[in-house]
Structure formats: C-alpha cells, structure tokens
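1. Output the structure for:
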Amino acid sequence: MMEFKEFGNIRNPKILLIHGMATTWDTCYKATINELKEDFYVIVPVLDGHNPEEQSEFCSIHEAASKIEQYVLERHNGKLHAASGFSMGGTILIQILANQILHIHRVVLDAAYCAPLGIFSKLCTKFLSTQIAKVKENKPFHFALRKVMEIGRFDEDALRKAFYSSISYNTILNCFSQLFEYRIPKNLCSIKADVTYWYGSNETYAAKSARNLKKALPNLEIRSFERYGHGELITKYPKQCVAELKRIIL
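-> You can find the predicted model right below:
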C-alpha cells in the first residue's frame, strides 16, 4: 500500500508533490516542503519501490497514478489547487491529468519524461538499469550514464547523495522501461488545468519531452533554466524553485 506524507494546515490550498525515480520523497522535497507548508497543505506520495520503511517494488506509471488518485479521492474529495512532479514523478502526473479523475487547477512538470525511444527502449532500459545499479556499489559512472543524466557538469557527489541506495534492480528496470516507452495519452488535449513545463538548458531529453507535450497541449507554458541540468533547480536551489512555483500556483 502506497504511503503518503502530509504537512501544513489542512485549511490551506492543497498541493501534491510527486518525487522522481531512484530518490526518496524527503531527499527530493524536504527543503521545498519546508518552504511551502506555511501557505499550502502539502501532500507527498512515497512511491512504491522508493520507501525505506517497507519492501515494495515500483511496477508501472499507470498503477502509481491510480494509487495516488484513489488516495486523493478518499482523503481530499479528489480536489487539488496545484500539483507538481519531478522527472518520473512528472510523468506520473501527466497520466493523472490524462485520467481526468482528479480536479487540479495548476500543474508544474519538472523535466517529466514523455519522449519514447521506440526500438531502442529495451536496449537503453537494460543498459542504464545495470549502470544505475552500480551506483549502489560506489563504482565509477559510465560515460553514457553521464550523458543521459544530464546533470550540468555532472555533480557525481550530489547525485550519489540523492540516490536511494536500497532501491531494487527490478524497480530500476521497471522505472526505465516505463519511462522510455511512455507515450502521451491522446485525451490529454482535453484537460482544463493550466500546465507549465520546466527543464534545465543542459537537458536535451527533457527539451524533447517539452516539445512533444506542446503538441498535445498548445497552451503549455515552457520555461528553460539556463545552465541547469536534471534536478538541479529542485535539489540545489530550493528557494528559487519555491519562488518560481509560488509565482505560478498562487
């Protein structure tokens, strides 16, 4: 059963935050939560396969979306003022939007993956899953992993600190497989939420995802942060991240 963390005054506007792959909810969002909880009621899912307090495995984007939807429906009447997802969390949020079960007014997608690799997806999934698993063993990064992660100048120390070391190989495999094969749902074009997409200027994969999403959502607002790589805004500059987030959702 997916666990959820909640912070702040429940009478405040509600915001959902979905963390990314191979990290934990607090590593990803602790600083953000501290900045937001005075003005918002913050709801944070602990994704399956990423919870240090239980043994579980991440299976699919659709399953994660369904569990989050069920929780918000049962506990919060299916209504949110805002939602934001980072990396794989953003992809899960795209699926939640497409399902049109929850009512969400404003959405921020931070480097959400929605650029399927086609015939290369299985090869890339196998290779990168093996390489990511080696992070647990503190082995050197393969040059291809450096390229794919696109973390600016590739701050290895920061990445290792953010990495959830207890993640299973099957969870890593399932995450990559789901991300590299994920296609934007056709009915996404009918959603009513205001959506903004963020990415760092050093991220080529996220830039492609933004272009794909723009085709489905012509009114999508796209913001590129100069010289940033994958996750740098949220992990290294949380005050700037929150200021940008508040500017959109307030």
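
2. alpha carbons only for contacts and neighbour counts from here, please
-> Will do.

3. wait, what's in contact with Ile222?
-> For Ile222, the contacting residues are 196-198, 210, by CA atoms under 8 Å, 6 or more residues apart in numbering.

4. do the same with Lys208
-> So Lys208 contacts Ala115 (CA under 8 Å, 6+ apart).

5. roughly how far out does the longest helix anywhere in the chain sit from the chain middle?
-> Counting by DSSP state H, the longest helix found in the chain is helix 61-76. Computed by CA atoms, centre = their mean, to the nearest Å, the chain-centroid distance of helix 61-76 equals 15 Å.

6. That one packs against which elements?
-> helix 88-99 (3 or more CA pairs under 8 Å, 6 or more residues apart in numbering; DSSP states H and E).

7. Residues touching the helix it packs on, excluding its own?
-> Contacts for helix 88-99 (CA under 8 Å, 6+ apart): 18-21, 61-62, 64-66, 69, 83-85, 102, 104, 109-114, 175, 179, 184-185, 187-188, 191.

8. Likewise for stretch 10-25?
-> 28-29, 39-47, 50-51, 80-90, 92-93, 162-164, 167, 172, 175.

9. where along the chain do the helices fall?
-> 25-36, 61-76, 88-99, 121-133, 143-149, 156-162, 169-181, 204-216, 232-236, 238-249.

10. What residues of the shortest one count as buried?
-> When you say that, I think you mean helix 232-236. Of all the residues in helix 232-236, those buried under the rule 16 or more other CA atoms under 10 Å are 232-235.

11. As CSV, these with distance to Gln131 would be great.
-> Compiled in CSV, the buried residues of helix 232-236 are given as follows (distance: CA to CA, whole Å):
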residue, distance to Gln131
Glu232, 21
Leu233, 24
Ile234, 24
Thr235, 22
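
12. For Glu35, which residues are in contact?
-> 239, 242.

13. The structure of the following sequence is requested for comparison with the preceding one:
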Amino acid sequence: MKVYSLGNKAGPTLMLLPGTCCHWKSNFAPVLPLLEPHFHVLCVSYDGFDETEPDTTFPTMEEEAAKIEAYINENLGGHLHAAYGCSLGGSFVGLLAARQNIRLEIGILGSSDLDQASPFVAKLETDIALPLIYPVVRDGRFKSKLLNKKMEKRKQEMPGYVDKFMEIMGGARPYVSLQSCKNQFYSDMITPLPDHWDGPTAIHIFYALKMGEKYRARYAQHYAHPIIHEQDMQHEELLACHPEQWAALVKEICL
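-> This is a model prediction of the structure:
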C-alpha cells in the first residue's frame, strides 16, 4: 500500500480512498486540482492496485484498514481531519471510524452500497462478477462482445456518465491481478460494519438517489445520525461528472 501526499501541507488533512478496483489518480483526477489549494490531500493506493508495487496483492479489508491506520498513527499522530471514500472506499471510512484506532473527525461515504452477505453468498457473487469485471480492469474493456454492445447502449442512454465513470476506474492495468480484484470484492461483502453506530466521527453520506431507496435504509441501519446529502444522480455521478459541485460540498463539510 502507498499513500501519495499532495496539496497544501498547512491545510487540514483530507484522505481520499478509491473505489472497487480503481486507480487512485484516475479516481480523483477531476477533483484534485480543486482540493489541493485548501487541503493536505492524502491519496491511498491499495495493495495490488499500484503500478509501482506490481508484486503486491490486496489482502482483506481489515488488513488494509490496519495498514491505513498504521500510516495515520506514524505520520499524523493518530489524527485525521477528514476522509472521503468513493464507493468501496466508503466501507474503509466506516471501518476507520468504527475501529477507533485513530481519531477521525469527519467521514464521508460516496455513494457506498454497504452491501454485506454471508461468506457463501459473497463467494457466489464474486465468482459470478469477477469474470465480467476483471477484463475491464486488465484490458480496459469487457471481454464479451455482447457486454461491449450493452455498454455502448448505456452510453447512449446516459451520455457522459458512463464514459466518465469508466475514466475514474483507471483504464487498462495489466499489472492488477485477478486475485487482488477477487479479494477486494469478496472481502468488502463479508466485512461487517456495526449497526446504529454513534461514535465520535461525524458521518456524511453522498446519497445518489437513482441507486434506489434500499440504500437509504442501509445508511439508517448502520449509522445512528448520518448526515445525508441527496443528489438526483447515479452512483458517484457527482464525483465523476460534476467535480466543481463535488469539491464545493466537500469544502463546505470539511473547512
């Protein structure tokens, strides 16, 4: 795991945690120039997903969370002003808050689905999803011609969004192993978050309404007092397609 330090080191520290199988730089490229004048930005690059560490493999959510905590304890005196997690990154934000091995003032979950399942169901879903997802990570496109045609149709139905979302994933990355993708996908589903958590971290949630009402119920299940910011958008559309609006909201929450 690597952590990239950017921006204004005199400003409050904001940690950015990428989404499922995403590359840190592409994931946050649209917003980094908008954050750097105001924040000391720390971008996490998970084990198995950084081109400078091609021999690493993503372990589990809890093991990776422990590495993030170790970095914060060693380099920031155990105190982090704010953390934003894109999708799966929001699960990391939830873990960092719940484990309380560091002092996190503000946690922001970005369109996170917080999907949890039994080990059996999680393995089944992983085995179904990975043959579809991994070629996109490795080659930048689906292996199936049918899926590529469906993707083109989705681009026509949602102009701009699909292309932007694929951009934040990071394009073709042949150094990422199937095992890293599998471990990340499976581990995210079986790593529990507490219910009705009411700890010292202020939890903000960017809720993309077009994901569906069941996600609002999940946020209410896991957090006693979540501060929900609704957007009439798709999953992480605010980050991918409206970086100025996203950055303005993050600055409103964190500054």
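
14. right, so the helices of structure 1: which one is the most enclosed?
-> helix 88-99 (a mean of 24; mean count of other CA atoms under 10 Å).

15. how big is the offset of that helix relative to structure 2?
-> When structure 2 is superposed, helix 88-99 of structure 1 averages 0.9 Å from its matched positions, counting by mean CA distance after the TM-score superposition for structure 1.

16. Can you tell me the closest non-neighbouring residue to whatever residue of structure 1 lines up with Leu239 of structure 2?
-> With TM-score structural alignment defining the correspondence, Leu239 of structure 2 maps onto Ile234 in structure 1. Distance criterion CA to CA, 6 or more residues apart in numbering; nearest residue to Ile234 of structure 1, sequence neighbours excluded, is Cys241 at 5.7 Å.

17. could you measure that neighbour against Ala31 of structure 1, distance?
-> Distance, Cys241 of structure 1 to Ala31 of structure 1, by CA to CA, to the nearest Å: 10 Å.

18. follow-up on the earlier one: list the contacts for the residue nearest to Ile234 of structure 1?
-> Contacts for Cys241 of structure 1 (CA under 8 Å, 6+ apart) come out as 32, 233-234.

19. Ok, Ile106 of structure 2 next?
-> Residues in contact with Ile106 of structure 2 (CA under 8 Å, 6+ apart) are 81-83, 201-204, 254.

20. distance of Gln245 of structure 2 from Ala217 of structure 2?
-> For Gln245 of structure 2, the distance to Ala217 of structure 2 - CA to CA - is 25 Å.

21. and if you look at Gly19 of structure 2?
-> For Gly19 of structure 2 relative to Ala217 of structure 2 (CA to CA), the value is 21 Å.

22. Residue in structure 2 paired with Thr196 of structure 1?
-> Checking TM-score structural alignment: Thr196 of structure 1 goes with His204.

23. what's around its match, how many residues?
-> 20 (other CA atoms under 10 Å).

24. That one: what's it in contact with?
-> Here His204 of structure 2 is in contact with 106-109, 226-229 (CA under 8 Å, 6+ apart).

25. which position in structure 2 aligns with Gln211 of structure 1?
-> In this structure residue 211 of structure 1 is Arg, not Gln. Under the alignment (TM-score structural alignment), Arg211 of structure 1 pairs with Ala217 of structure 2.

26. Show me which pair in the contacts of Ile106 of structure 2 is furthest apart.
-> Taking CA to CA as the measure, the contacts of Ile106 of structure 2 span a maximum distance of 13.4 Å, between His81 and His204.

27. could you measure Gly118 of structure 1 against Phe225 of structure 1, distance?
-> Look at Gly118 of structure 1 and Phe225 of structure 1: by CA to CA, they are 28 Å apart.

28. more neighbours, the two?
-> Taking neighbours as other CA under 10 Å, Gly118 of structure 1 and Phe225 compare with Phe225 leading, 14 against 10.

29. Now that one. Nearest residue, chain neighbours left out?
-> For Phe225 of structure 1, ignoring the flanking residues on the chain, the nearest one in space by CA to CA, 6+ apart is Gly200 at 4.7 Å.

30. What is the burial count for the closest residue to Ala224 of structure 2 other than its chain neighbours?
-> Excluding its sequence neighbours, the residue lying closest to Ala224 of structure 2 (CA to CA, 6+ apart) is His196, at 4.4 Å. By the criterion of other CA under 10 Å, His196 of structure 2 has 14 neighbours.

31. now swap in Lys139 of structure 1 and tell me
-> There are 11 residues near Lys139 of structure 1, going by other CA under 10 Å.
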